[in-house]
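>>> fold the stuff below for me.
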Amino acid sequence: MSDKIIDPHVHFFNLSEGQYTWLQGERPPAWPNLTQIKAPVTVGQLQSACSFELEALVHIEAGFDNQAPVNELNWLATHLKDIAYRAISYSQIDAPDSQFINAITVLRQPTLVGIRDITEGDDARRLRAPNSLENLAYLAAENLLFEAQFEIENHVVTEQLITYCQALPSLRVVINHLGFISDEQRWLEAIIKLSRCSNIAIKFSGLEFSSLSKDTHRWLLKNLLNHFGEQRIMFASNFPVCQIDVDYNNCWLHYFSLCDTHHTWQQLSNKNSRYIYQIS
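I've put the predicted structure just below:
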C-alpha cells in the first residue's frame, strides 16, 4: 500500500547500553512474547515490516535511564538518523518546580516535543500534587506536550486533569493508550468529559492490554469520533509492546479496517500526528 503513515507511539530499546529496569530487572512484565518484544529493531526493519509507508514517528521514552533521560535522546539521534522523528522524554511531573525546570533545560534538543510521566495505579496521585500544576504551566509556556498515561476511569484524577487543562488553555495533553479500559461505560463517561477540553488529544493504541473484541474496537472508535472529532485522535502502534497480541503490520492493517472513509484514515494515521507533534 502506498499510504504514508506517522506512528506517534513507538519505543526502541537499546538493552546493551540502557538500563530499562522495568523490562530487564528482577521483575519484568509478565507479557506474552516478551523475548520478541525485547529484541533489537532498527527503523529500517520496522519500515520493511509494514504494508504502509512509515514516513515519520514519535519515540516515547522507554526508561533508557530515568536518572539521566537525555542519554536516551542522544542515542536516538544516532539510531533514528534515517527517518523524521520527534521525541517524548521523561521528567517527573510532580517534582519541585526548580528541579523540573532544570530537567527540561537539560533535555532541550530539536527533536524534543514533550515529556511523559507514567502515573498509572497508585502513582495517579502524583497528578494531583500541587507541583504538577506549576510544572504543566511550564510545559505550556515552553510549547511542550504532556503525555498523560493513567486509567481515565479513575474519575477523580480525570477531573483533576480537566481542571488543569481548563486553567492552562495553552497546555497540550495527549492521552496514551485510550486511557485504558476496564469498564466500557465508565470509560465512555470519562471520554465525554475529557473531549470537552479542546487542548486534549488521544491515542488509539494499547489494545493489547485488553481482551476486547474487534466489534468493540469499532465501538471505541465510533465514540471517540463522536466526541473528540477526527482531528484529535491518532492511531498509534505502541511497538514493540503491541506484539503481546499482534505484529506491527497487522496492527496497522487492523486500524485501516476500522475506518469507514479514507479521509478518516488519513487524519488518524498521518495528518493529526503531523500537526500535534509538529513534524515537518
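>>> switch to C-alpha atoms for all contacts and neighbour counts from now on
Noted.
>>> can you pull the contacts of the spatially most central residue of the chain?
The residue at the geometric middle of the chain, judged as the C-alpha nearest the mean C-alpha position with Cα atoms, centre = their mean, is residue 176 (4.3 Å). Neighbouring residues of residue 176 by Cα atoms under 8 Å, 6 or more residues apart in numbering: 147-150, 202-206.
>>> likewise residue 7?
54, 56-58, 235-237, 269-270, 273.
>>> now it, what's its secondary structure?
On the three-state scheme (DSSP: H, G, I helix; E, B strand; the rest coil), residue 7 is labelled strand.
>>> residue ranges for the strands of this protein, please.
4-10, 53-60, 84-90, 112-118, 145-149, 173-175, 200-204, 233-235 (DSSP state E).
>>> deepest-packed of those strands, please.
Mean neighbour count, computed with mean count of other Cα atoms under 10 Å, is highest for strand 233-235 among the strands of the chain, reaching a mean of 27.
>>> for it, packing partners?
Helices and strands in packing contact with strand 233-235 are listed as strand 4-10, strand 200-204, helix 272-276; criterion 3 or more Cα pairs under 8 Å, 6 or more residues apart in numbering; DSSP states H and E.
>>> and the second one, how far out from the chain middle?
Taking Cα atoms, centre = their mean, to the nearest Å, one finds strand 200-204 lying 8 Å from the centre of the chain it belongs to.
>>> angle of it against strand 145-149?
Angle, strand 200-204 to strand 145-149, by axes from the mean of the first three to the mean of the last three Cα atoms, to 10 degrees: 50 degrees.
>>> likewise for the longest one?
Calculated by the same axes, to 10 degrees, strand 4-10 forms an angle of 70 degrees with strand 145-149.
>>> would TSV of the strands of the chain with distance to residue 187 be doable?
Putting the strands of the chain into TSV (distance: least, Cα to Cα, whole Å) gives the following:
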stretch	distance to residue 187
strand 4-10	21
strand 53-60	24
strand 84-90	25
strand 112-118	19
strand 145-149	14
strand 173-175	13
strand 200-204	13
strand 233-235	16
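>>> ok, which of these comes nearest residue 193?
Between residue 193 and the strands of the chain, the shortest separation by Cα to Cα is 10.6 Å, and it involves strand 200-204.
>>> run this one through as well so I can compare:
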Amino acid sequence: MDAHHHLWDLQAVHYPWLMARGEQRFFGDPTPIQKNYLMEDFLGESARFRPTHSVHVQVGAADGLAESRWLNRLPQQPAALIAFCDLDADDAPAQLEAQRQFTGMRGIRQIVGRHSSEDARNGSGQLLDSPRWQQNLGALMEMGLSFDLQMVPQQMPALLRVLRRLPQLPVALCHAGSPWEQSGSGWEAWKTGLRELALLPNVVCKISGLGMFKPDWTVESLRPITRHVIDCFGQQRVMFGSNFPVDKLYRSYTELWQAYFSLLEHTSDTARQQMLFDNAAHFYRIDH
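All right, here's what the predicted structure looks like:
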C-alpha cells in the first residue's frame, strides 16, 4: 500500500504553491511537476508494484472542499482521503462537517511545519499556540477523523505538549518527522524528539517524502533514518508512502520502492507485511 501520495488536476482545482512561477520551494524547483497528475498517472508509474490501495493526502489546494469534491468525482479513487481544513478558522467546525461527508474521508492534514524559512513567512508554526486550533484538533476524534501531522523537528517539544492532551486522537506523523539535518545537533534533536513522540501510543509514523530533505539520497543514507523510526515506533506503528509526484523530482517510483524493499530486506515477512500494508490499512480504516 502507498500510504502517502497526491493527485491534482490544475483545471479543476487551484494549487497556489504549485503554480507559482519562478519560485524555489523548500523541496526544490516545482517546475517539472507543474502539470496534471491524475489517478491514471499514479497507476501507470506504480504498475510494477501494483499497490492494491493508496492514501491521498491533501496537497495545498486553495479550497480544500473543492479538492475533496473533485476527488469524489473521479471514476477510480484512492482507498482513503486526507483533506485540508484550517483548524484555526472561525468556520472550522462547518468545514470539518462538510469534509467528513465525502466518500473515503478518513482525516485532516494541516501543515504546521515545512522549513524554517517558509514557516516564518506563512506563520504556520504559530498554529501550535492557538487555543482555537487546539480545540478543533481535539474535535477531530469526536468526528471519527485522524490527523496527518507534517512538522519540523524544532516544533517537537511544543507538539508533545499539545498531543499529550489528546491521547485518543489518531495521529500519523508525515515524512518521518522531517529530518532536515542528518548530522550534528540537528540530527540528535530529531532523534530525541522522535523517540518522545513514539511514547504516545496514538501516534504512528510514515516513512515518506525523504527526498525533500536529501534529494541525492542513497539506500545507505536513508538507512539511519529508517532504522531510527522503526526502533522508536516498532513494526506495528510504521508505514511507507511515496509522496509522489513531489518525490518524482528526485527518483522514479520504481527506484523509490526498490530502496524501501532494500531497507527492509533483513526484516521478517510478518514485519514487512505490517509496515508495507497492514498498519496503513488499520490506521486509515481500509477494508481489504
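>>> what residue in structure 1 is paired with residue 109 of structure 2?
Using TM-score structural alignment as the criterion, residue 109 of structure 2 maps onto residue 116 of structure 1.
>>> dump the contacts of residue 7 of structure 1 to JSON lines, plus distance to residue 37 of structure 1.
Converted to JSON lines, the contacts of residue 7 of structure 1 look like this (distance: Cα to Cα, whole Å):
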{"residue": "54", "distance to residue 37 of structure 1": "19"}
{"residue": "56", "distance to residue 37 of structure 1": "21"}
{"residue": "57", "distance to residue 37 of structure 1": "18"}
{"residue": "58", "distance to residue 37 of structure 1": "18"}
{"residue": "235", "distance to residue 37 of structure 1": "20"}
{"residue": "236", "distance to residue 37 of structure 1": "16"}
{"residue": "237", "distance to residue 37 of structure 1": "13"}
{"residue": "269", "distance to residue 37 of structure 1": "23"}
{"residue": "270", "distance to residue 37 of structure 1": "25"}
{"residue": "273", "distance to residue 37 of structure 1": "24"}
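>>> quick one, helices of the stretch 101-250 of structure 1?
Under the criterion DSSP state H, counting those that start in this stretch, the stretch 101-250 of structure 1 contains helices at 130-141, 155-167, 184-195, 214-228, 248-258.
>>> what's the mean deviation for the fourth one versus structure 2?
On the superposed models, the aligned residues of structure 2 are on average 1.5 Å from helix 214-228 of structure 1, with distances taken as mean Cα distance after the TM-score superposition for structure 1.
>>> what does that helix correspond to over in structure 2?
So helix 214-228 of structure 1 is aligned with residues 219-233, judged by TM-score structural alignment.
>>> coming back round to it: list the contacts of the match of residue 109 of structure 2.
With contacts defined as Cα under 8 Å, 6+ apart, residue 116 of structure 1 is in contact with 60-61, 88-91, 146-149.
>>> excluding its backbone neighbours, what's nearest residue 110 of structure 2?
For residue 110 of structure 2, the nearest residue in space outside its immediate sequence neighbours is residue 84; the separation is 5.9 Å by Cα to Cα, 6 or more residues apart in numbering.
>>> what residue of structure 1 matches up with the one you found?
For residue 84 of structure 2, the aligned residue in structure 1 is residue 90 (criterion: TM-score structural alignment).
>>> pretty sure that match sits against residue 71.
No. Using Cα atoms under 8 Å, residue 90 of structure 1 is not in contact with residue 71, being 11.0 Å away.
>>> about what we covered before: please pull up the equivalent of the residue nearest to the centre of structure 1 in structure 2.
Using TM-score structural alignment, the equivalent of residue 176 of structure 1 in structure 2 is residue 174.
>>> how about residue 13 of structure 1?
Taking TM-score structural alignment, residue 13 of structure 1 has residue 8 as its aligned residue in structure 2.
>>> so how far is residue 77 of structure 2 from its match?
Relative to residue 77 of structure 2, residue 8 of structure 2 is positioned 12 Å away (criterion: Cα to Cα, to the nearest Å).
>>> higher neighbour count, those two?
Comparing residue 8 of structure 2 with residue 77 by other Cα atoms under 10 Å, the one with more neighbours is residue 8, at 23 against 17.
>>> residues touching the residue nearest to residue 141 of structure 2 when sequence neighbours are not counted, list them.
Excluding its sequence neighbours, the residue lying closest to residue 141 of structure 2 (Cα to Cα, 6+ apart) is residue 169, at 5.2 Å. Applying Cα under 8 Å, 6+ apart, we find residue 169 of structure 2 in contact with 138, 140-141, 146-147, 202.
>>> which among those residues gets closest to residue 12 of structure 2?
residue 147 (25.3 Å).
>>> that closest one touches residue 166, doesn't it?
No. Under the criterion of Cα under 8 Å, residue 147 of structure 2 makes no contact with residue 166, lying 11.3 Å away.
>>> contacts only, for the alignment partner in structure 1 of residue 141 of structure 2.
Aligned counterpart of residue 141 of structure 2 in structure 1: residue 140 (TM-score structural alignment). Residues near residue 140 of structure 1 by Cα under 8 Å, 6+ apart: 168, 170-172.
>>> picking up where we left off before, quick check: which of the strands of structure 1 is nearest to residue 220 of structure 1?
With Cα to Cα as the criterion, residue 220 of structure 1 lies closest to strand 200-204 of the strands of structure 1, at 8.9 Å.
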